[in-house]
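S.K.: coords below, sequence missing:
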């Protein structure tokens, strides 16, 4: 009985999956598509932001505000002393 139920479940699964696989075909496209806009009048305007562009200083070399520490030994010693 269990074997029959398993077989029926597998068959039901296959029956539901096969039609979808048969219909899934890739669309066929032409090699070249040409759009002709000569007879059409295209109207519009160029959209730009209102205001001016302000350029800042470039190429200014400043010292880094980040100091890279080689180790954290004093902090580790302090944390051990607090225990």
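M.R.: That came through fine. All values reported here derive from a predicted model rather than from experimental measurement. Residues are numbered from 1 along each chain as shown.
S.K.: okay, CA-based contacts and neighbour counts for the rest of this
M.R.: Will do.
S.K.: Just give me the longest helix of the protein.
M.R.: Determined from DSSP state H, the single longest helix within the chain is helix 2-23.
S.K.: what helix or strand does the most centrally placed residue in the chain sit in?
M.R.: Geometric centre of the chain, nearest residue: residue 26, 24.8 Å, by CA atoms, centre = their mean. If you go by DSSP states H and E, residue 26 is not part of any helix or strand.
S.K.: what does residue 74 give?
M.R.: Residue-wise, residue 74 maps onto helix 73-82 under DSSP H and E.
S.K.: try residue 60
M.R.: Here residue 60 is assigned to no helix or strand, by DSSP H and E.
S.K.: Got another one to weigh against that:
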């Protein structure tokens, strides 16, 4: 009984390999399409809508505030040495 189950399992595992070998598609390296006898007509199609411009460059204020009394405070601290 175990032999029969193993045989069936083996056949089920090998069946996709056999099917894929039959369905193999081979493509040529170079494909040439000839449109000499055909007239091709068409229009340029564009999407309906408008082009929306993005916002311009945003200017930010400087977040660093220079203290007016900084120089005076440095000179005072030097005098304390």
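M.R.: Okay, I see it. Keep in mind that what you see is a predicted model, and the values were worked out from it rather than measured.
S.K.: Burial check on residue 22 of structure 1, number of neighbours?
M.R.: 8 (other CA atoms under 10 Å).
S.K.: for residue 56 of structure 1, that is, sorry about that
M.R.: Neighbours of residue 56 of structure 1 using other CA under 10 Å come to 6.
S.K.: Relative to residue 48 of structure 1, how far out is it?
M.R.: 21 Å (CA to CA, to the nearest Å).
S.K.: Same check on residue 63 of structure 1?
M.R.: According to CA to CA, residue 63 of structure 1 stands 37 Å off from residue 48 of structure 1.
S.K.: got it, and residue 39 of structure 1?
M.R.: 28 Å.
S.K.: Distance of the counterpart of residue 34 of structure 2 in structure 1 relative to residue 15 of structure 1?
M.R.: Matched to structure 1 by TM-score structural alignment, residue 34 of structure 2 sits across from residue 36. Per CA to CA, residue 36 of structure 1 is found 48 Å from residue 15 of structure 1.
S.K.: Pick out whichever of the two has more residues nearby.
M.R.: Remark: of residue 36 of structure 1 and residue 15, residue 15 carries more neighbours, 11 against 7, as counted by other CA under 10 Å.
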